[in-house]
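Trainee: all I have is the shape, not the residue letters:
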């Protein structure tokens, strides 16, 4: 288990280039299973979860040609579906949550699929009902072995259908969409997730020959086609990493420019940071955050305490609430952080309280933060990263605290952030990786 030693309290200065979007990459890579033709993907983040998914596809027989650390060509010409019944597949697929998205493409192309109950962050209950209810609407059947935690799916005679998703699940929508593009007939998906990741996946599928209308809305209509061809696709910059860097700059009073952020695809994220009092300038497609000694949290119009809450797109992504919570600890004013989606994602606040933050955990979904306005800096401490997003939030806290902090279990951070220590050290941080 690797560890970060973080020597904080130093302002940073320089440029940061965001990696490709993790959540988009997981969908896009699974989509390569839909065709026997070559698919080239650019701007792939070189992170643990994505690399494990690529290894998983290689085990299934997908040819992967690496052109660089961020560009690969995939060719799923000879997929071995039987490999999915092996223990090797079960162990590897169970380690990453993105593995569940191989099911839709395999059902569509081969009429059957297998999947273990996937792993991922320990942030509370993350049910898969939306995926399987959607497959059932298309005519697939499934069996769940509770002893093996293993799903077996059959879908040799699927037909297009109308469905109203029980929740606007991003991975659920992606999985059903990938199954629908090769399913005969018309499939209508209502209450579909419409995040930029889904828009990107839809545009990629259209470039491969799929017929999808309603892209960018919560109502997708798919006309099934017989086969798809190859394409070249570039992944968007990671909006979660961009938001993390904005929060880092504010917490450490740093002078940071984030390059090529694809600003129109950031949605409400920039305005949410502005409500936290953080000033920044948009220059072309770059975001420049100047050093700020103080930033003041906004209130609602009637003067009541501001609430920052997650919501389906175009609402605020839940993946950034951990960063907003940490940023609030050094702001002037108070804020209620409401994490609606996951009931265990705020439990990392005990580490921040140990560092001197004033936080009241109201319940598993809500925390009130009373900002210090930098009158009292966070104290260094020893902590453990519980998940990807809490991990980077703790790293930001450690970088703002004067002295040496230790963060264990940084493999969680590596799952979502590419060479985060190397990139931040290049602009003045002092982070030491201890293997």
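Mentor: Thanks, I have the structure now. Predicted model only: the values in this text are computed from it and were never measured.

Trainee: can we go C-alpha only for contacts and neighbour counts from here?
Mentor: Will do.

Trainee: strands of the stretch 251-400 of the chain, start to end?
Mentor: 255-258, 281-283, 286-289, 306-309, 334-338, 358-363, 366-370, 382-384 (DSSP state E, counting those that start in this stretch).

Trainee: buried deepest among those strands, which one?
Mentor: Counting by mean count of other C-alpha atoms under 10 Å, strand 334-338 has the highest mean neighbour count of the strands of the stretch 251-400 of the chain, with a mean of 23.

Trainee: between that one and strand 366-370, how many degrees?
Mentor: Strand 334-338 runs at 160 degrees relative to strand 366-370, counting by axes from the mean of the first three to the mean of the last three C-alpha atoms, to 10 degrees.

Trainee: packing partners for strand 334-338?
Mentor: Helices and strands touching strand 334-338, by 3 or more C-alpha pairs under 8 Å, 6 or more residues apart in numbering; DSSP states H and E, are strand 306-309, helix 321-328, strand 366-370.

Trainee: not counting its own residues, what contacts it?
Mentor: Residues from elsewhere that reach strand 334-338, judged by C-alpha atoms under 8 Å, 6 or more residues apart in numbering: 297, 305-310, 321, 324-325, 328, 365-371.

Trainee: show me the helices in the chain, by range?
Mentor: 22-31, 48-59, 87-94, 103-110, 129-137, 170-180, 196-207, 239-251, 269-275, 321-328, 349-354, 388-400, 411-414, 420-425 (DSSP state H).

Trainee: now for the first one, which elements pack on it?
Mentor: Helix 22-31 is packed against helix 48-59, helix 170-180, helix 196-207, with contacts defined by 3+ C-alpha pairs under 8 Å, 6+ apart.

Trainee: swap the cut-off to 7 Å and go again
Mentor: With contacts taken as 3 or more C-alpha pairs under 7 Å, 6 or more residues apart in numbering; DSSP states H and E, helix 22-31 sits against helix 196-207.

Trainee: not counting sequence-adjacent ones, nearest residue to residue 140?
Mentor: In space, and not counting its chain neighbours, residue 140 is closest to residue 155: 4.2 Å by C-alpha to C-alpha, 6 or more residues apart in numbering.

Trainee: what's the distance between stretch 194-203 and the middle of its chain?
Mentor: How far stretch 194-203 lies from its chain's middle: 13 Å, per C-alpha atoms, centre = their mean, to the nearest Å.

Trainee: try this one next to it:
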């Protein structure tokens, strides 16, 4: 029986909160340790389920681990155990963890062979691996699908640089191809590459190890292959999804919150999108201060038409924050259309918000119109289940602002992405307990 959160809402919160290290960066950065036999030290690791599983899996594969603290770890992949990767245990573990697909690029680059499980993880619609596999094939890898055990086996004598135009700017796809290409023979050019901060961080780390990647931060990457990569030290960025969640939480609960060390220069358009919902904030050094607001009013477009907020590959607005925007809009003054382009079932959690008293019209699996209540009545607490990581936190924010008691089941989904979230919210004055 998995645990649940019991939340009594309606409290105003106050205080400071420090965002964790970026989950999506962690999964790539931690895979990259497989590219060198030398020691790699990583700082600001988030202490969350997906990342801990990933580190444990590296340990099982023979990588030497020294966990100096929960947020700092030394890795040394000088003796990788390939036999283990044929074991049922490896297949079972990797099947549970979508991030494990990120091992393929580095293993292929350094050892000429790799295995990819069919992906598991979130229920947010199909997530294809085509980008990864087509990219590896262009670099000269052959792949065999093992039907018996739902597995892709990849191999290559020597990867060769190639030009490729990705059919979608997939973040994990780009990262995996970059890690494969850094030791390929010749030059690789990736156009329509993802350019998220996570990816910029990965490229920065790889260049620190001796790779030659240029165009970092743009959607055209050029990689000159090198024969060897060495060790390095790397510090991860704060998690921008968490920062966006805290901005939304502050507005929704009329709280005064300071988000410390927010890495503002790496947040792109995120602060601006929350400002469009009428949320005030001040940048103080690298901290974001959000004053307590009685109400916030959604801006319209300049011609007076209703605001639409949609996701788009970086530097556009990240899909991971659309569910937060949607929840926050339920108590705003005004209306907004939330258009989720990239995933087809991320908006299905709105039925829970409607049960809580929100005014939302779900137009189709991709679009929801939110008519803000402007605090004329509070949401009411209910019992609900979290379908995926991001919806889970959105529902948690809704519960914290609602009247009465809410119970949120299936919170393993929340724990996968947010470290000690209940404890950190209690420090701000939230009434939340794990049952």
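Mentor: Nice, I can see it. Nothing here was measured: the structure is a model prediction, and the numbers come from that model.

Trainee: what TM-score do we get after superposing?
Mentor: Remark: TM-score between the superposed chains equals 0.99 [TM-score structural alignment, normalised by the length of the first structure]; 434 aligned residues with a C-alpha RMSD of 0.7 Å.

Trainee: wait, residue 318 of the second structure sits on residue 312?
Mentor: Yes - counting by C-alpha atoms under 7 Å, residue 318 of the second structure touches residue 312, with 6.3 Å between them.

Trainee: the two: who's more crowded?
Mentor: residue 318 (20 against 13; other C-alpha atoms under 10 Å).

Trainee: separation between that one and residue 134 of the second structure?
Mentor: Distance of residue 318 of the second structure to residue 134 of the second structure, computed by C-alpha to C-alpha, to the nearest Å: 24 Å.

Trainee: then residue 118 of the second structure?
Mentor: Distance of residue 118 of the second structure to residue 134 of the second structure, given as C-alpha to C-alpha: 15 Å.

Trainee: and if you look at residue 401 of the second structure?
Mentor: From residue 401 of the second structure to residue 134 of the second structure the distance is 46 Å (C-alpha to C-alpha).

Trainee: now residue 239 of the second structure
Mentor: Distance from residue 239 of the second structure to residue 134 of the second structure, by C-alpha to C-alpha: 29 Å.

Trainee: circling back to that earlier point, nearest to residue 147 of the first structure, out of the helices of the first structure?
Mentor: helix 87-94 (13.1 Å; C-alpha to C-alpha).

Trainee: what range in the second structure matches the closest one?
Mentor: Using TM-score structural alignment, helix 87-94 of the first structure lines up with residues 88-95 of the second structure.

Trainee: with the first structure superposed, average distance for the matching stretch?
Mentor: Stretch 88-95 of the second structure: mean distance to aligned residues in the first structure after superposition is 0.7 Å, counting by mean C-alpha distance after the TM-score superposition for the first structure.

Trainee: go ahead and name everything in contact with that stretch.
Mentor: The contact list for stretch 88-95 of the second structure (C-alpha atoms under 7 Å, 6 or more residues apart in numbering) reads 84, 100, 117-120.

Trainee: buried residues, it. List them.
Mentor: Applying a neighbour-count criterion of 16 or more other C-alpha atoms under 10 Å, one finds 90-91, 93-95 buried in stretch 88-95 of the second structure.

Trainee: now do stretch 407-419 of the first structure
Mentor: So for stretch 407-419 of the first structure, counting by 16+ other C-alpha under 10 Å, buried means 407-418.

Trainee: and those as a markdown table, adding distance to residue 349 of the first structure?
Mentor: A markdown table is the format used below for these (distance: C-alpha to C-alpha, whole Å):
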| residue | distance to residue 349 of the first structure |
| --- | --- |
| 407 | 14 |
| 408 | 16 |
| 409 | 17 |
| 410 | 17 |
| 411 | 20 |
| 412 | 17 |
| 413 | 17 |
| 414 | 21 |
| 415 | 21 |
| 416 | 20 |
| 417 | 21 |
| 418 | 24 |
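
Trainee: ok so, going back, more neighbours: residue 239 and residue 134 of the second structure, which one.
Mentor: Set residue 239 of the second structure next to residue 134 and count neighbours by other C-alpha under 10 Å: residue 239 wins out with 25 against 18.

Trainee: wait, the more buried one sits on residue 18?
Mentor: No - counting by C-alpha under 7 Å, residue 239 of the second structure stays clear of residue 18, with 9.9 Å between them.

Trainee: what touches both of these two?
Mentor: Counting by C-alpha under 7 Å, 6+ apart, residue 239 of the second structure and residue 18 have no shared contacts at all.

Trainee: picking up where we left off before, okay if I get the helices of the first structure as CSV plus distance to residue 1 of the first structure?
Mentor: CSV is the format used below for these (distance: least, C-alpha to C-alpha, whole Å):
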stretch, distance to residue 1 of the first structure
helix 22-31, 22
helix 48-59, 14
helix 87-94, 19
helix 103-110, 31
helix 129-137, 33
helix 170-180, 29
helix 196-207, 31
helix 239-251, 23
helix 269-275, 33
helix 321-328, 23
helix 349-354, 19
helix 388-400, 14
helix 411-414, 7
helix 420-425, 16
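
Trainee: residue 259 of the second structure contacts residue 288, correct?
Mentor: Yes - between residue 259 of the second structure and residue 288 there is a contact at 5.1 Å, judged by C-alpha under 7 Å.

Trainee: how many other residues sit next to the residue lying closest to residue 208 of the second structure once chain neighbours are set aside?
Mentor: With sequence-adjacent residues excluded and distances taken as C-alpha to C-alpha, 6+ apart, residue 208 of the second structure is closest to residue 232, at 6.4 Å. By other C-alpha under 10 Å, 18 other residues sit near residue 232 of the second structure.
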